[in-house]
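Q: When you get a sec, could you give me coordinates for this:
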Amino acid sequence: MEELDVLEEKPLRRPDWLKIQLKTGPNFTELKELMRGQTLHTVCEEARCPNIYECWENRTATFMILGDICTRACGFCAVKTGLPTELDLAEPERVAESVDTMGLRHAVVTAVARDDLKDHGASVFAETVRAIRRRRPLCTVEVLPSDMGGNLEALHTLLDAEPDIFNHNIETVRRLTPKVRAKATYDRTLEVLRRSKEYKPQIPTKSSLMLGHGETREEIIQVMDDLRAVDCDIMTMGQYLQPTKKHLPVRKFWTPEEFAELKEEALKRGFKHVESGPLVRSSYHAHEQAQSAEQQIQQEQIQQAK
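A: Okay, the predicted model is just below:
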C-alpha cells in the first residue's frame, strides 16, 4: 500500500481554482463575537474550513458541541486531540439561543468524537436538537456525529430527537481508510448509515467524501455504490486541503471538471442531492441540500402512490 504520511516530500502547488477571497464583513464580525460571547465552538473555525468567510457572511455556521478536544487523531483533521476533561450540560441551551439570535432556517450540529463517554455524547446531541426546536420550531436541524463506536443504543438516543438530516461522513475510500481515519472503519460508517435508515426511514441520510488522498476514480465510484446500497440520500464531495505540515499531504488536486463529472455519476446512482466541487464541505449549502432532498423524496412518494 502506498504510504500516506511521508511529510518530507515537496507539497503540491495549490491550483488557482482553490484560491479563496477573504471577506470579513459585518456579519462575519458579528457572528464571531456571538460565538465567543456564548463560549461556543464551530467546526468552521476548528477545522479551518475554507468557506468560513462566505458562510458566516450569509449567517450560516456549523456548531461543534461536546467541547473542542477530540479523542481521535485523524490524519486529515485540524481539530485538537487529547482527553477531554469535562462535559458542559448547559451547552445545548447556548447553541439554541445562538441559533435563535442568528435567525437560522437550518442549523448544523456536529461534535468532536467523545469515546470517553458511555453514550459518546448522544444524549447531549439529542438535547441540542430539542433545545433548538423549543427556541425556533421552524428551523430544520442537521446532525453530524461520529460513528459513536458503533453503539446502537447511542445512535437510537440521537435519532429519537428526530433531526431533519442525519449526516455521517465516510471521508475516504475503503483502501485508504486505515491511514486517513483514526479508530473509524469503512464498514462501520456504512453500518451506522444503514442502521439510521432502518430505525428512522423518514430521516434523510447524508455522507461526505474528501478527494486528494490518492484515491482512484474507480474507488470513488465504489464509494457511491456502497452508500446507495445503504440507501444514503445525500452525498457531498470536496477537495482535501492539508491543514498543517503535520497532517497528511495532498496527493492530487481534482479539477472542477472532474468534480462535475463525478456529480453526474452520483446522480445517476439515485442520490436525492449531490454537492461536488473543490471547496465543497459537508455542511456547505446545507440548507439547500436539505430542501432539494426533501423535494425529491416527496416527488418519489407521489409517484409511488399513483
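Q: Could you use CA atoms for every contact and neighbour count after this?
A: OK.
Q: is it true that residue 17 lies in a helix?
A: Yes. Counting by DSSP: H, G, I helix; E, B strand; the rest coil, residue 17 is found in a helix.
Q: dump the residue contacts of it.
A: Neighbour list for residue 17: 256, 278 [criterion: CA atoms under 8 Å, 6 or more residues apart in numbering].
Q: to compare against the first, here's another:
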Amino acid sequence: MTLTEMRKPDWLKIKIASGEDFKDVKELKQMMRSKTLHTVCEEAKCPNIHECWANRTATFMILGDTCTRACRFCAVNTGLPTELDLQEPERVAEAAEQMGLNHCVITSVARDDLRDGGAQIFAETIQAVKAKLPLCSVEVLIPDFMGNFQSLKTVLDAKPQVLNHNVETVERLSDRVRSKAKYRRTMELLRNSKAYKPKIPTKSSIMIGVGETWDEILQTMDDLRAVDCNILTIGQYLQPTRHHLRIEKYYTPEEFALLKEEGMKRGFSHVESGPLVRSSYHAHEQKEAADQTIAQAEEAEAGVR
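A: So this is what the prediction gives:
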C-alpha cells in the first residue's frame, strides 16, 4: 500500500498554535532569524513545533543547516557545507538566555567534512549556555562523529547533563534508512560514553513504521540496555515528502503504550512513547527521571560496599 493510499489516522492530528501561543511562536521565529540560528524543530518539520515553541522551548541546530549525509527519513537539507560559524555558540547562549530556558537541547547536522565532526563547536556551545544560564541543564543530540572517540570525549568533557545519540531504526533496516551511520557504531558510541562518563545519562530514539517487526523493536531495546542506555523515545515515522522513505505502518496509541511498558520492564529510567513523540519531546522530564535512577543505583552500590 502506498502513502497516498494510507489514510492518516485521527491520533496523528497536530495541534496548531493560536492566539497568544501563535504570537509566541512567531516571536521565537523572529528571534532565531535575527540571530541567524537554526532549529531542528523547523528544519526537520517536527510535528510538535507549535506545542513546544508555545511553551518557550526549542532544540537548537548548530553547525549550519546543510547536512553532509542524506538519510532517507530526514527533511534537513543535504549537501556540502561551505563554512563554519565560530560565533554560533555565543548566539545560541544568548537565545537560550532570552528564552529563559531551564533545559536546553543542542543538536546538529552531520559535518563529516570537519576533522572532529564539529565536536569542538558542540563543546563551546555547551560552555556558552552554562556561562549565561548556570542553572540550565544542557542536553546534546550528537551525530556519530564517524566513530571518533576523541570527538566524543571533547563533547563529554564539556559536561552536558544528557548525551543523546539516536539509533533511529532496527539493525536490519539501518543501512537502508540511514546514510553512513552504522547500527553497531551507534551502540559503541553509547557504550563508550557511559564508560568514559558513567554519571552522564545516555539517551536514544527509535522511529517506527518503516518496515520493522515488533520483535526487532524489542531487540533494539535490548541492545540499547546492553550498553546501559538510560532514556528511550519511540515515535511514529512521518514521511516529510514523497521523495522520502514511505510509511509502512501506522502504530496505534495502544501499541505505543505497550512499547513503553516493554521499555520500562527492561530497565530504562524513562520511556517516552507515542505517535508524535520525537527525540527532544518532554526532554526535561526525561533528564530528571534519569538523574533519579542513576542516583538510586549509586546509593544501592554504596550500600553493598
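Q: What about residue 132 of structure 2, how many residues nearby?
A: Counted with other CA atoms under 10 Å, residues neighbouring residue 132 of structure 2 total 16.
Q: What's it aligned with over in structure 1?
A: Under the alignment (TM-score structural alignment), residue 132 of structure 2 pairs with residue 135 in structure 1.
Q: tell me the contacts of its match?
A: By CA under 8 Å, 6+ apart, the contact set of residue 135 of structure 1 is 96-97, 100.
Q: cool, residue 93 of structure 2 as well?
A: Neighbouring residues of residue 93 of structure 2 by CA under 8 Å, 6+ apart: 125, 128-130, 132.
Q: From residue 37 of structure 2, how far off is it?
A: Using CA to CA, to the nearest Å, residue 93 of structure 2 is found at 11 Å from residue 37 of structure 2.
Q: likewise residue 293 of structure 2?
A: The value you get for residue 293 of structure 2 to residue 37 of structure 2, if CA to CA is used, is 34 Å.
Q: who's more crowded, those two?
A: Set residue 293 of structure 2 next to residue 37 and count neighbours by other CA under 10 Å: residue 37 wins out with 20 against 17.
Q: quick one, what contacts that one?
A: Residue 37 of structure 2 makes contact with 60-62, 88, 91-92, according to CA under 8 Å, 6+ apart.
Q: Can you pick out the most distant pair from those?
A: 61 and 91 (11.9 Å; CA to CA).
Q: More neighbours: which of those two?
A: Taking neighbours as other CA under 10 Å, residue 61 of structure 2 and residue 91 compare with residue 61 leading, 21 against 18.
Q: Looks to me like that one is in a helix.
A: No. The assignment for residue 61 of structure 2, made by three-state DSSP, is strand rather than a helix.
Q: That one maps to what in structure 1?
A: If you follow residue 61 of structure 2 across to structure 1 using TM-score structural alignment, you land on residue 64.
Q: Which secondary structure element is home to the aligned partner of residue 249 of structure 1 in structure 2?
A: If you follow residue 249 of structure 1 across to structure 2 using TM-score structural alignment, you land on residue 246. Secondary structure from DSSP states H and E places residue 246 of structure 2 outside every helix and strand.
Q: Hmm, residue 246 of structure 2 is touching residue 208, no?
A: No. Using CA atoms under 8 Å as the test, residue 246 of structure 2 is too far from residue 208 to be in contact (11.6 Å).
Q: Could you check how many residues crowd around residue 272 of structure 2?
A: Other residues lying near residue 272 of structure 2 total 25 when counted by other CA under 10 Å.
Q: swap in residue 70 of structure 2?
A: 17.
Q: residues contacting it?
A: Residue 70 of structure 2 sits next to 78, 178-179 when contact means CA under 8 Å, 6+ apart.
Q: What ranges does the stretch 1-150 of structure 2 have for its helices?
A: 19-34, 40-43, 49-54, 88-99, 119-132, 149-157 (DSSP state H, counting those that start in this stretch).
Q: Looking at these, which is nearest to residue 72 of structure 2?
A: With CA to CA as the criterion, residue 72 of structure 2 lies closest to helix 40-43 of the helices of the stretch 1-150 of structure 2, at 14.8 Å.
Q: Next one: the residue mapped onto residue 215 of structure 2 from structure 1 relative to residue 102 of structure 1, how far apart?
A: Under the alignment defined by TM-score structural alignment, residue 215 of structure 2 corresponds to residue 218 in structure 1. Distance, residue 218 of structure 1 to residue 102 of structure 1, using CA to CA: 42 Å.
Q: go on, residue 282 of structure 1?
A: When distance is defined by CA to CA, residue 282 of structure 1 is 21 Å away from residue 102 of structure 1.
Q: which of those two has more neighbours?
A: Neighbour count, other CA under 10 Å: between residue 282 of structure 1 and residue 102, residue 282 has more, with 24 against 16.
Q: Am I right that the more buried one sits in a helix?
A: No. Applying three-state DSSP, one finds residue 282 of structure 1 to be coil, outside a helix.
Q: thinking it is in contact with residue 208, fair?
A: Yes. Using CA under 8 Å, residue 282 of structure 1 is in contact with residue 208, at 5.6 Å.
Q: any shared contact partners between those two?
A: Residues touching both residue 282 of structure 1 and residue 208 (CA under 8 Å, 6+ apart): 169, 236-237.
Q: Keep only those of those residues that are in strands.
A: Per DSSP state E, strands hold the following members of those: 236-237.
Q: Could I get the shared contacts of residue 282 and residue 208 of structure 1 in TSV, plus columns for neighbour count and distance to residue 51 of structure 1?
A: Formatted as TSV, these follow (neighbours: other CA atoms under 10 Å; distance: CA to CA, whole Å):
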residue	neighbour count	distance to residue 51 of structure 1
169	21	18
236	24	14
237	25	14
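Q: Out of the shared contacts of residue 282 and residue 208 of structure 1, which comes closest to residue 302 of structure 1?
A: residue 236 (25.9 Å).
Q: got a list of what the nearest residue to residue 114 of structure 1 once chain neighbours are set aside touches?
A: Computed as CA to CA, 6 or more residues apart in numbering, the closest residue to residue 114 of structure 1 that is not its neighbour in sequence is residue 120, at 5.0 Å. The neighbourhood of residue 120 of structure 1, defined by CA under 8 Å, 6+ apart, consists of 113-114, 148-149, 154.
Q: Which among the residues you listed count as buried?
A: Applying a neighbour-count criterion of 16 or more other CA atoms under 10 Å, the buried members of the contacts of residue 120 of structure 1 are 113-114, 148-149, 154.
Q: Thank you, goodbye.
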